[in-house]
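Asker: my questions are about this predicted structure, shown below with the sequence.
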Amino acid sequence: MYMNERYSRQIRLTDFGIEAQRKLFSASVLVIGAGGLGCPALQYLAAAGVGRIGIADPDVVELSNLHRQILYGTESLGLYKADAAAARLRDLNPDVAVEPYIYPVDQHNALSLFERYDYILDGTDNFESKYMISDAAAMLGKPLVFGAADQYDGQLAVFNVTGPDAIAANYRDLFPEPPGKDQIGNCADNGVLGVLPGIIGTMQAAEVIKMITGVGTALVNQLLIYDIRNQQMSKLAIVPSTISYRLPASANEFIAMNYSLNCGLSDDDIEEINAQRMEQLYLGGGTLLVDVREERETPRLDAAKFVLAPLRDFDSFLNNHYKEERIVLVCQHGIRSLHAAQQLQEKWGNDKKIYSLKGGIAKYPQYFVAKTKLS
C-alpha cells in the first residue's frame, strides 16, 4: 500500500521516502469545519495518505459556499458538508478512513472527540469556536493548526507544540482577550476573496504533514500573516502572554465555560427566532423589522418593510424613538443581529421585546429572495 503509484511523487523526495509515508498512514487528523479552510486541507491530507481523517461540521452546502469551497459542486447543495466531503475524499483516496460528524463540536463533546485524533486542524470562522477548540486542545496537549481568512488577509500558526525555546504557545498567548461586541465578524459578514482560504487551508495541511513526517520545520510559536493583495508574508514570534489567563483545569470546568459570553455573545433575554415566527410577528402588527447589514450587502430588502441600520453606525438607530413594541433584527448570518439586539437591550431595557433572526437571511432565502413574503 505504501509503495503504490499514488504516493510515488512524494516518496521519492529527499528526506521523505517510505518511512514518512508510513507515518502519514499511521496518523489521524480531525478537521473542524469543512468550509473555506477545511476543504483544501481535507483534500491534501487525504491525497497525501493520512490514514484516518475526521470531518466535523453541522452545516449544509449553500450556493454562496461554492466560490471558495471547491470540494463541493452544484449537486452537493443541501447536503451535509461532512457527508459530502467524506464521499469526495473516499473517492479521492480509498486508502484513507474518513469519519464524518454532522453535529457541532462543543464543550460537551470536544474533549472526547479530540482524544481520538493525533492532530487537530481548526477550520472554523468564528471566535467562540476558536477559543473553545484551543482550550480543549491545550488541555489535552494536542497539536493544533490554526488558520483564519478574512477579506484579503490570512493567518496561520501551530499551537501546543514545544519549540526550541521550550515554549508551547496556545491561541490565548496570541489573543488572550476575546474581542468586544463590535469587533466580531467572520467571512460571512465581512466577505472573503475565494482563493484566500484555499491558500491558508493548504498551508494548514502542509503544517500537519510536516509535523507527522518530521520533514521540514513546522510553524511552532510563530504567526504567519499573509496579504493576498500584494503576496506579502510576514512572521511574528508568539511568546507567553503578559495578560493573565487560565485554561480550564478539568472537564467539568471546561463544560461550564461560557464561550459565547466570554466573546461578548450573551443571549440573556434575547430571543432568537426563525423566519416563520418573524413573519407572524410582522403580520400581527406592532413589530419593527431592522436590517443591520451594510448598504452594499445583498439581497437588498424592501425599504417599506425593513429599516436599514448598519451595525457600524448603530448609535444613530439607538437615538431614535420607535412606537413599535417589538423589534426583530436581521443580518446575513445572525451574528451581527444578536450584537445589535444586545445593544438595544442595554439601551432600552425591558421597554420593548427584542428578537434576533437566528441563522440570518442566508438560512431563509425563500423569505428574502425572489417571491419572498417579507421583501
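Answerer: Here it is on my side, so go on. Numbers count the residues shown, from 1 in each chain.

Asker: every contact and neighbour count from this point should use C-alpha atoms.
Answerer: Fine.

Asker: quick check: residue 192 touching residue 149?
Answerer: Yes. Using CA atoms under 8 Å, residue 192 makes contact with residue 149 at a distance of 7.2 Å.

Asker: more crowded one of those two?
Answerer: Shown here are residue 192 and residue 149; by other CA atoms under 10 Å, residue 149 has more neighbours (29 against 20).

Asker: what strand or helix carries the residue nearest to the more buried one when sequence neighbours are not counted?
Answerer: Closest residue to residue 149 apart from its sequence neighbours, by CA to CA, 6 or more residues apart in numbering: residue 197 at 5.5 Å. Assessed by DSSP states H and E, residue 197 sits inside helix 195-213.

Asker: got it, and residue 14?
Answerer: Following DSSP H and E, one finds residue 14 outside all helices and strands.

Asker: for it, grab the count of nearby residues.
Answerer: Counted with other CA under 10 Å, the neighbours of residue 14 add up to 8.

Asker: that one and residue 215: what is the separation?
Answerer: 10 Å (CA to CA, to the nearest Å).

Asker: check residue 72 too.
Answerer: For residue 72, the distance to residue 215 equals 31 Å [CA to CA].

Asker: neighbour count winner among these two?
Answerer: More neighbours surround residue 72 than the other of residue 72 and residue 215, with 22 against 14 (other CA under 10 Å).

Asker: wouldn't that one be in contact with residue 86 here?
Answerer: No. In this structure residue 72 lies outside contact range of residue 86 using CA under 8 Å: 10.7 Å.

Asker: structure two is appended below for comparative analysis:
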Amino acid sequence: MKIPPLVEADAALSNRELERYSRHLLLPDIGLPGQKRLKNSRVLVVGAGGLGSPALLYLAAAGVGTLGIVEFDRVDVSNLQRQVIHGESDVGRKKSESARDTLCEINPFVTVEIHDQRLEVDNAEDIISRYDLVVDGTDNFATRYLVNDACVLAGKPYVWGSIFRFEGQASVFWENAPDGLGLNYRDLYPEPPPPEHAPSCSEGGVLGILCASIGSIMATEAIKLLTGIGTPLLGRLMVYDALDMSYRTLPIRRNPERRAITRLEDYEFFCGLHREPEATPEVPGISVQAFKQLRHEGHPHLLVDVREQREREICQIEGSISIPLAELLAGRGLERIDKETPLILHCKAGGRSRQALLALQEKGFTKLHNLEGGILSWIREVDSELAAY
C-alpha cells in the first residue's frame, strides 16, 4: 500500500544540485518533486556503526537535506571491517565527527547535525522530535526499545535493522501510519530476550558486507517514506540470509496484548541488564595487575578461558586452558580442573566468566576468581602485543 509523502516539496535546487541529482530527476517516481522532498527532509540516524555507516553514506549521497547523528563512541580498529564511513586515520576519533567529515566530503549540500551523546530516556524525545524520520542502526535491545517508544510518543516513523553473523533483518514501524497499518517494534518483539541469549557482534561476529546489504535496505525504506514512492516495509519483516543469498518477507501482526506506550521507562532494567540487588550475587574478582603479580610470584593457579575457540585464535593469555562457557555449563571439561587449585576465570570482558564462576560455585568449587575486564583489560594494561578484538 502506498503511503503519502512524509515531507513537502518546499526546497529549491541549485543548478549544481540539479546536475548532481540528475539520475534521480530522470526517475518518474521521484523526479524534481521527490528530490525537493529529500532536500527538505530531516533524518536522524542512531548510531554511526555497522548499519549506520551505509545508511548515512547513501542518504547523504541521495540528497537528504539534514542528517542527524546520535553517536557517543570512538572509532576502534576492529570497526573498520564493516563501518565503512570511517578510515584508518579516524581510529581514536569520535565516530560522530568522523562520520560528519565523510558525509560533508560526499555531499556538501547536506547539513550534518551531531548529537555526541548516548541516547537516553531524558533526551530521546527531544532529539527525535526534531526530525521527520528515524533510522536505527544500534546493536542492543535496550536502545531499540527506547527508540521505538520515543518514536511512538513523537508520532515518527522508525526504520529498523538488525544483523548477526550472516543474517540480517529490516522493517518499518510507525504507530501513526495511515490506513490502519500502525505497528511498532513491540509487535515484533513484545519482550526482550534474556541478556545471555542476545550476544553482540563483538562476541558472535558478523560478516562485514552484511552491514551494507541491510543498511542500504534501511536507507531505501527511508527514501520511500520521505518521497511517498513504492510500498514500504510497514507490517512486514524482511529477512536476509547471506550464505543462502535468500530474502524472505514475513507478515507482522499487531500484538493484541501489547500495552499502550504513554511514557519512557528504564530500558536497561526492562532488558535484564540491571537486576535487583538481591538477584545479583557478588563474585570474587581479581584485577589484571593483581593477577600479573600472582603469576610473577609463582603462586599456584589455573587460568581457564571460557571464550570460544574462534576467539582464542585471535588472542589468548599464555598458560590458559580452554573450556568454553557452553561446555562448562553442560558439565563438560570439569575433569580438567581440581577443586583444590585456585581458578582464575576469564573471557573477553568479564561477563561470561562471571556466569561460569557462578555455575562452578553451584558445583562446589570455592577457590574461584573472575579476571576483571577479561582479556581486553589484560591487553590494555599488561600485554599490548596481543591483538584486541
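Answerer: Right, received. Where do you want to start? Every value quoted in this text rests on a predicted model; they were computed, and no experiment measured them.

Asker: coming back round to it: helices or strands up against the helix holding residue 197 of structure 1?
Answerer: Contact here means 3 or more CA pairs under 8 Å, 6 or more residues apart in numbering; DSSP states H and E; on that basis helix 195-213 of structure 1 packs against helix 17-26, helix 38-48, strand 144-150, strand 153-159.

Asker: where in structure 2 does the first one fall?
Answerer: Read it as helix 17-26 of structure 1. Mapped onto structure 2 using TM-score structural alignment, helix 17-26 of structure 1 covers residues 31-40.

Asker: what do we get in structure 2 for residue 7 of structure 1?
Answerer: Aligned counterpart of residue 7 of structure 1 in structure 2: residue 21 (TM-score structural alignment).

Asker: am I right that its match is in contact with residue 62?
Answerer: Yes. Proximity of residue 21 of structure 2 to residue 62 meets the contact threshold set by CA under 8 Å, at 7.4 Å.

Asker: what residue of structure 2 matches up with the residue nearest to residue 149 of structure 1?
Answerer: With TM-score structural alignment as the criterion, residue 197 of structure 1 lines up with residue 211 in structure 2.

Asker: with adjacent residues omitted, what lies nearest to the residue lying farthest from the centre of structure 1?
Answerer: Most distant from the centre of structure 1: residue 323, at 38.0 Å, with distances by CA atoms, centre = their mean. Once flanking residues are discounted, residue 323 of structure 1 sits nearest to residue 286: 7.9 Å by CA to CA, 6+ apart.

Asker: could you measure from the one you found over to residue 240 of structure 1?
Answerer: Distance, residue 286 of structure 1 to residue 240 of structure 1, by CA to CA: 53 Å.

Asker: can you give me the strands in the stretch 101-250 of structure 2?
Answerer: For the stretch 101-250 of structure 2, the strands defined by DSSP state E, counting those that start in this stretch occupy 111-115, 133-136, 158-164, 167-173, 236-241, 246-251.

Asker: for residue 386 of structure 2, find the nearest of these.
Answerer: Nearest to residue 386 of structure 2, of all these, is strand 158-164, at 25.6 Å by CA to CA.

Asker: so the closest one aligns onto which residues of structure 1?
Answerer: Going by TM-score structural alignment: strand 158-164 of structure 2 matches residues 144-150.

Asker: comparing that stretch with structure 2, how large is the average distance?
Answerer: Stretch 144-150 of structure 1 differs from its equivalent in structure 2 by a mean of 0.8 Å after superposition (mean CA distance after the TM-score superposition for structure 1).

Asker: pull the residues that contact that stretch.
Answerer: Under the contact criterion CA atoms under 8 Å, 6 or more residues apart in numbering, stretch 144-150 of structure 1 has outside partners 37, 119-125, 134, 137, 154-160, 186-187, 190-192, 196-197, 200-201, 204, 207-208.

Asker: is it possible to mark the buried ones in those residues?
Answerer: 37, 119-125, 134, 137, 154-160, 186-187, 192, 196-197, 200-201, 204, 207-208 (16 or more other CA atoms under 10 Å).
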